[in-house]
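Visitor: have a look; sequence and predicted model below, questions after that.
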Amino acid sequence: MRADQLPYSSLFSGSRATEVNLPFEKSVQLSLERAKAIVQSYAFQIEDVLETPSAALWNMHIDPIMLIDGGAATYASIQVNLTAGTLSEYLKGQPYLRKTIEDILAFRVLAHYCLTEVGHGLDAINMETVALALPEGGFDLHTPSESAAKMMPPTSPIGMPSVAIVFAKLQGDKQNYGIRPFVVPLSDGSKLFHGIRTRVLPMRGGSAPVNHSLTYFNHVKLPQSALLGPMNSLPPGAEAERQNFLAVIWRAATGALALGGMGISALERAAYIAGRYSQHRMIGSVANPSPIIQFRTQHTPVLVALAQAMVSKEFWKFSIRMFTDPSVEHRVKHAYAAVFKATVIHHSQTANLELSERLGARGLFQFSDIVSQYNVVRGISIAEGDILGLCIRLVSELLLGRYSLLPSTNPSSLLARHESGVFSELKDLLKQADHHRGDTFNRFILPQCERMVRAIGHRMAFDAAVSAGLDSRVTDLYLASAMKQDAAWYILGAHLTLTDQYIQEDRAIQAALPYLNEWLEATDVGPYVQNPVLSPQHWQSFVEKLPVHEAPRVRASVDFFPARL
C-alpha cells in the first residue's frame, strides 16, 4: 500500500475517541502495526538510509501520517533512521550487517537504539554501561548500577523479534577505546535473551502509549562481530573522546533534522482542526448566529500557524540541502539541524498549545488531536538531541568562533538585524566571562541560547521563503509573528514602538485573512485529521457512539418521594 493510501485504510481510519480508551498493550500493538505499515509503504532500501539519506527518509518524517499516532512515529523513526541508518555506516567494512539492515527496513525485526541512561541523558558521554573485551575474543556487556540502565527505548517484548544498537564504554588491555556501538539481539518476541532484563515505564501523559522501558545487561556475552567499527584505541585526551562520541552517535543529528520536520505537519494539522472548528462554531442567537472565526483572537493563531508551516517548508528544503552537502563539515551540518529543529518545534509547540485552547472545552480531550499532538511534539523536542542542549552547544561554538553559518541573503531585513544584534549582545557578555564553562557564562549566556538560536532560525526561514518566491502575505505574517517573540529588542534595536509592531502585525493579518480558507485547503491534511470537532456532522456521529446513561422509564403516577408522616 502506498503511503498516501494509508489514512483511508482500516488501520488508520478508526475512531480516535475509541483508541483513547484502549488498554495499554492493545494500544502499543496498534502503534506498532501502524509503524510497520508506514515503513513498508516507503519500501526503503539500504541506499535510502546511508550517511546522505535519500528523499524517502525525509519524506516519511514530514508525512502527516506520522502525526496520527505518535507511538507509531516513534517506532518508525527509530527503525529507519537511528538503527538502520547507523548500521549502514559500517556496512562497507562489515558486509554481514546487510541481512540485519534489510530485516529492519522490511520490519521483520523491531530495532532499538540504546544510548542514554537513567543517570546520563545530555551527558551520555559519561555513560556507565561497560563492554569488556575478553581475552578469548568477544565482549562482556554489563550494566554496573541502576543509574546505568538504558532509558526510554521500548525494549520490552511485544510479539516481534528485536535487536538493539547498544552504546557502551569499551574497555580492555588498559587501552582507551571510548564509547562504541554494539549490535545486541534482545528478544525472540515473547521472551528476552539470557542476561537481559527490562522494566516497562508508566505511560507518558497525553500521547499514544509506547512501551518505553529501562534496560539492564547482566554480563551478556557478545561475539567479536557485535562491535561496529574497528577496535582502535583513542589518542589521549578528552577532546579525542568527545570527537569519537560525536562520530558514533552521528545519526542522532540526522534524527534531529528529520524529527524537526514533523513540526511542519503538526502546524498544518493544528491549524486545520482549529480553523475548521472555528468556521462552524457559532455564537449569538439561534436566529442570527455568527462563526467565531470572525474574531481576531480566533483567526490570528490559525493564520500564523499556516504561515509558519509554509515558511518552514522552504526552511526544511534549505536545511536538507546544507545537511546533505558533502562540502559542509559534520559539526556545521549538526548546527543546521539544531537551528531547524529548535525553530520549527518552538513554532509547533506554541501553536498547538494556543490552538488547543481555541477549541474551548473540547480542546482538553485527546479526541480533538491537538492536545495529544502537543505532547508528541514535546517528546520530539527531547528526542535525538534535547533542544536546550543543542542550543547551548551551538551558541557556545559560534561565540568561540569554531565555525560559522551562512550569512543572510537579506542582510537589511529586520530578522537579519535582530540576529546580528542578539549575537553582538552575547559576544559582549562573553568578553566579561572568564571562561565559556565559567560562572558568568552559566548565569548570563546559557539562559539566552535558545533565544539566539531561534533568532538565527527565524532569519534563515525568512531568507529561504523569500528566495523561494513565497507570497509576500505569507512572509509578512511570518515576519510579524517572529518579531512578536522578542518585541523588546525591536523597540531598542530597530526603533519600532509596540504600537508600530501592532500596526505591522494588523496589516499582515488583514492581508492574509481573505486567504484563510484557501490556505487551509492547501495543507492537504484533511484525510489525516478526521476527528469530532471538524464539523457538526463529525460531532453528531461521535456523540451517537458515546455510552448512554439515563433513568429507567416509570409511570407518571408513581410517587418518587414517600410522604412524610
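Guide: Cool, the structure landed. Residues are numbered from 1 along each chain as shown.
Visitor: all contacts plus neighbour counts: C-alpha atoms, from now on.
Guide: Fine.
Visitor: name the nearest residue to the residue nearest in space to the middle of the chain, sequence neighbours excluded.
Guide: Centroid-nearest residue in the chain, with Cα atoms, centre = their mean: residue 380, separated by 2.5 Å. Among residues not flanking residue 380 along the chain, residue 259 sits closest, at 6.4 Å (Cα to Cα, 6 or more residues apart in numbering).
Visitor: from residue 349, how far off is that neighbour?
Guide: Counting by Cα to Cα, to the nearest Å, the separation of residue 259 from residue 349 is 14 Å.
Visitor: who has more neighbours out of those two?
Guide: More crowded of residue 259 and residue 349, by other Cα atoms under 10 Å: residue 259, with 27 against 21.
Visitor: neighbours of residue 417, how many?
Guide: If we define neighbours as other Cα under 10 Å, then residue 417 has 19 of them.
Visitor: here's the one I want to compare it with:
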Amino acid sequence: MCAGVVSKLLPPRCGTSPLDYAVTSFHNVRLPMSAFLGVSTDAPRDGHGLLHAYVWRTVVGQVTIGVIALTGMKAASYIGVGYSMRRRVQGRGSAKVPIMSFRTQQLPMLYITARSHVLDAWTPVLLRQFTSPDLSTSVRQGLAAVYKTTVCRLMTQYCREVGERLGAQGTFVHNIIGRIEVPSGFSIAEGDIMTIGIRLFSHLLQKRYHLPAPSHDDSILSLHSKCVYDHCLTMLQGFPEGHRDARFNSLILPQCHRGVFALGCAYAYGCAVDAGVPQPLLELFQCAAIKQDPLWYMQHAAFSEDMLLLKEDSAVRAALPKIQEYVDQFDISGAAVNVPILGRDGLESWMAGLETYTTSGVQGIEFGGATAPRRASYDSKYKL
C-alpha cells in the first residue's frame, strides 16, 4: 500500500459477492495528473452540469446492473423449473408425481419465466435508446433509471419466491438461487433504485424533460402508468409552493417508485408485444403487474379479484405445457450445468466430492446389561 493510504477490508456481503469491499482513506497523498478523470482543471461555469457529466459513468452502470439482474432471473427460472420437474413426491396412489404438478409450484416458476421473457424483449430496445445520440443525456439517464428500477424490483420479488419453492436445498450457495434471491446489492449499486426513482419522477412531474411514450400505449399497463403520473401531477399543481411544498415530501415522494415501476412495466409489455413474445407469457406478465397495484385496477379498470384469478388460471393452463421450451430459450444451461439439484447424477457426484468425516471404530452399545465391544482406532484420513 502506498504511503498515506489506509484500507480496511470489509467482510463479504450477503448474496452475490462479485467483488471484495474495503473502506479506504487517503492522508496527505499527492496524486499525479494522470489520476484526474475530468476534462479540464479550470473552474467550471456550470459546476452542477459538470458533476452530472462526471457521474454519467454510474448511469452506464445502472443499465449494466439491470442486464446482470435479468441474467440472474433467467438462471433462477431455469434452475427452478428444472428442479420442480425432477423432484417427485408421493401422490395419492403408488406413483410419485413431480412437484411441478401443484399450482403452488407452477405459479412462481411461470411468473419468473414470463417476466424474464418480457424484460428480455425490452432490453435491446432500451440499449438502442440509451446509446442513441438523438436523445438528450437527461432522457437517456431517465430510461436507465426506469430499466434498473423495474428489473431489480422484479428480481427481488420473484427470485425470492422461487427460492422458497426449492425448500432447504434452495438456501445453499452451490445451488445459486440462495445467492440470487438476496439481490439488495443490485438495487443499491450504481444508484439506489428508490433514490434514482424519486429524482426521475420528480423531474418528470416538473416537466424538465419527457421520456418516450411506451409502444402500445393503449394497453392497460400503459393506462395505469399514465394515470399514476396524472394523479401525482394534479396533486403537485395544487401545492402553493410546488415541489418545495411540505406536502410534496409526504404525498408525492412515496409515489415516485410506484410511478417509475409502472412506466417500466408499460415499456416492457409494449416491447414484448412487438417482439412476438407468446401470448400466455404476456397474459402472465399482465397478471403480475396487476398484483403490484390491485386497488388501482379494481377502482379504475373494474378488474375484480375473481377476474384476475380466472385470467391467471387461463394463462397458466396455456403456458404450462411449454414451460420447458420457454426456459430452454434462455440458452443458459451452460451456466447452470454444475448446479447439483438439477439432476440426480450431478447431486451424487457433488456429494462424493464433499469433505467427509467418519470413523473405522465401533461404538460400544449396551443391550440388556451386556456391552458390545468397541474399537478406539480411527481412520487417519477421516476423523469424527
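Guide: Yep, it's here. Keep in mind it's a predicted model, so treat the numbers as computed, not measured.
Visitor: picking up where we left off before, how about the residue nearest to the centre of the first structure, what's its match in the second structure?
Guide: By TM-score structural alignment, residue 380 of the first structure lines up with residue 186 in the second structure.
Visitor: got a list of what that match touches?
Guide: Residue 186 of the second structure is in contact with 65-66, 69, 152, counting by Cα atoms under 8 Å, 6 or more residues apart in numbering.
Visitor: would you list those residues in CSV and tack on distance to residue 325 of the second structure and secondary structure?
Guide: CSV is the format used below for the contacts of residue 186 of the second structure (distance: Cα to Cα, whole Å; DSSP: H, G, I helix; E, B strand; the rest coil):
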residue, distance to residue 325 of the second structure, secondary structure
65, 27, helix
66, 24, helix
69, 22, helix
152, 25, helix
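Visitor: show the buried residues in these.
Guide: 65-66, 69, 152 (16 or more other Cα atoms under 10 Å).
Visitor: and residue 56 of the first structure? What does it align with in the second structure?
Guide: In the second structure, residue 56 of the first structure lands on no residue (TM-score structural alignment).
Visitor: determine the number of other residues adjacent to the alignment partner in the second structure of residue 443 of the first structure.
Guide: Using TM-score structural alignment, the equivalent of residue 443 of the first structure in the second structure is residue 250. Using other Cα under 10 Å, the number of residues around residue 250 of the second structure comes to 10.
Visitor: now swap in residue 349 of the second structure and tell me
Guide: 12.
Visitor: and it? What does it align with in the first structure?
Guide: Under TM-score structural alignment, residue 349 of the second structure pairs with residue 541 in the first structure.
Visitor: wait, is that match part of a strand?
Guide: No: going by DSSP: H, G, I helix; E, B strand; the rest coil, the assignment for residue 541 of the first structure is helix, not a strand.
Visitor: measure it to residue 533 of the first structure for me?
Guide: Separation of residue 541 of the first structure from residue 533 of the first structure (Cα to Cα): 11 Å.
Visitor: cool, residue 250 of the first structure as well?
Guide: Distance from residue 250 of the first structure to residue 533 of the first structure, by Cα to Cα: 42 Å.
Visitor: same deal with residue 361 of the first structure?
Guide: Separation of residue 361 of the first structure from residue 533 of the first structure (Cα to Cα) stands at 11 Å.
Visitor: ok, now residue 195 of the first structure?
Guide: Taken as Cα to Cα, the span from residue 195 of the first structure to residue 533 of the first structure is 49 Å.
Visitor: the two - which one has more neighbours?
Guide: More crowded of residue 195 of the first structure and residue 533, by other Cα under 10 Å: residue 533, with 25 against 14.
Visitor: that one contacts residue 273, doesn't it?
Guide: Yes: with contact defined as Cα atoms under 8 Å, residue 533 of the first structure and residue 273 form a contacting pair (7.4 Å).
Visitor: common neighbours of the two, please.
Guide: In contact with both residue 533 of the first structure and residue 273: residue 368, using Cα under 8 Å, 6+ apart.
Visitor: name the nearest residue to the match of residue 349 of the second structure, sequence neighbours excluded.
Guide: residue 532 (7.7 Å).
Visitor: where does the one you found sit: helix, strand or coil?
Guide: Reduced to three states with three-state DSSP, the structure at residue 532 of the first structure is coil.
Visitor: what's the counterpart of residue 522 of the first structure in the second structure?
Guide: So residue 522 of the first structure corresponds to residue 329, using TM-score structural alignment.
Visitor: surely the match of residue 443 of the first structure forms part of a helix?
Guide: Yes: Residue 250 of the second structure: assigned to a helix according to three-state DSSP.
Visitor: residues in contact with the nearest residue to residue 226 of the second structure once chain neighbours are set aside?
Guide: Excluding the flanking residues, the one nearest residue 226 of the second structure by Cα to Cα, 6+ apart is residue 263, at 7.9 Å. When the contact criterion is Cα under 8 Å, 6+ apart, the partners of residue 263 of the second structure are 146, 214, 222, 225-226.
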